[in-house]
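Visitor: with the sequence up front, the predicted model follows.
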Amino acid sequence: MGIGISVLLIAAGLILALAVEATVSGLDIQVVGWILVAAGVLGLVLEIALFAPRRRYPARDVVEVARPADRVVVDDRPVVEERRVYGDGRY
């Protein structure tokens, strides 16, 4: 149950418990309203307490930096140095 559903249950329950004065035979609308409020509050508490810690993002001041010593590059190719010689003997 998400936060939106919990708030919706709380609002609907409070409307039924406090604002509706209709009577239905065999059903107490005020009790149904308080049950909806209790279910909404329970859902909201569980959503915040249990599921919210999973959604936290890492702190912005924590940065992982890879140092050059951590990376190993293996290259078996021979090193070829290219030099261009111009007509007057300079490189």
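Guide: Cool, got the structure.

Visitor: alpha carbons only for contacts and neighbour counts from here, please
Guide: Will do.

Visitor: number of nearby residues for Val31?
Guide: A count of nearby residues for Val31, using other CA atoms under 10 Å, gives 13.

Visitor: please apply the same query to Leu8.
Guide: 14.

Visitor: also this one, for the comparison:
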Amino acid sequence: MGAILAFAVDFQVVGIDIRVIGWILMAAGAAGLIFFFAFWSRRRTTAVVTERRDYDDPAGPPL
């Protein structure tokens, strides 16, 4: 929608610059995509948890 307003529309509205509104909409869409992918990648990360138990018994851990 923003690119259409910025590049393809050829009409005038008194007091409003349609091309600037188009550029603002394109910037908002790009920012939305950046935020979407930033939060999506953070949500998909996994943490590896390892558990180590030390036993004082020389025979080994209990079965």
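Guide: Now that the structure is in, tell me what you want to look at. Predicted, not measured: the structure shown is a model, and the values here were computed from it.

Visitor: after superposing, tell me the mean distance of stretch 31-41 of the first structure to the second structure.
Guide: Taking mean CA distance after the TM-score superposition for the first structure, the mean distance separating stretch 31-41 of the first structure from the aligned residues in the second structure is 0.2 Å.

Visitor: can you give me the helices in the second structure?
Guide: Per DSSP state H, the second structure carries helices over the ranges 2-3, 18-43.

Visitor: would you turn those into CSV with distance to Asp10 of the second structure?
Guide: Below are these laid out as CSV (distance: least, CA to CA, whole Å):
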stretch, distance to Asp10 of the second structure
helix 2-3, 13
helix 18-43, 9
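
Visitor: so which of those helices gets nearest Val9 of the second structure?
Guide: Ranking the helices of the second structure by distance to Val9 of the second structure, with CA to CA as the measure, places helix 18-43 first at 7.9 Å.

Visitor: what's the most buried one of the helices of the second structure?
Guide: Comparing these by mean neighbour count (mean count of other CA atoms under 10 Å), helix 2-3 comes out on top with a mean of 17.

Visitor: not counting it itself, show me its contacts.
Guide: 21-26 (CA atoms under 8 Å, 6 or more residues apart in numbering).

Visitor: just to revisit the earlier point, so for Gln12 of the second structure, which of the helices of the second structure sits nearest?
Guide: So among these, helix 18-43 is nearest, using CA to CA, at 7.3 Å.

Visitor: and the closest one, what does it pack onto?
Guide: helix 2-3 (3 or more CA pairs under 8 Å, 6 or more residues apart in numbering; DSSP states H and E).
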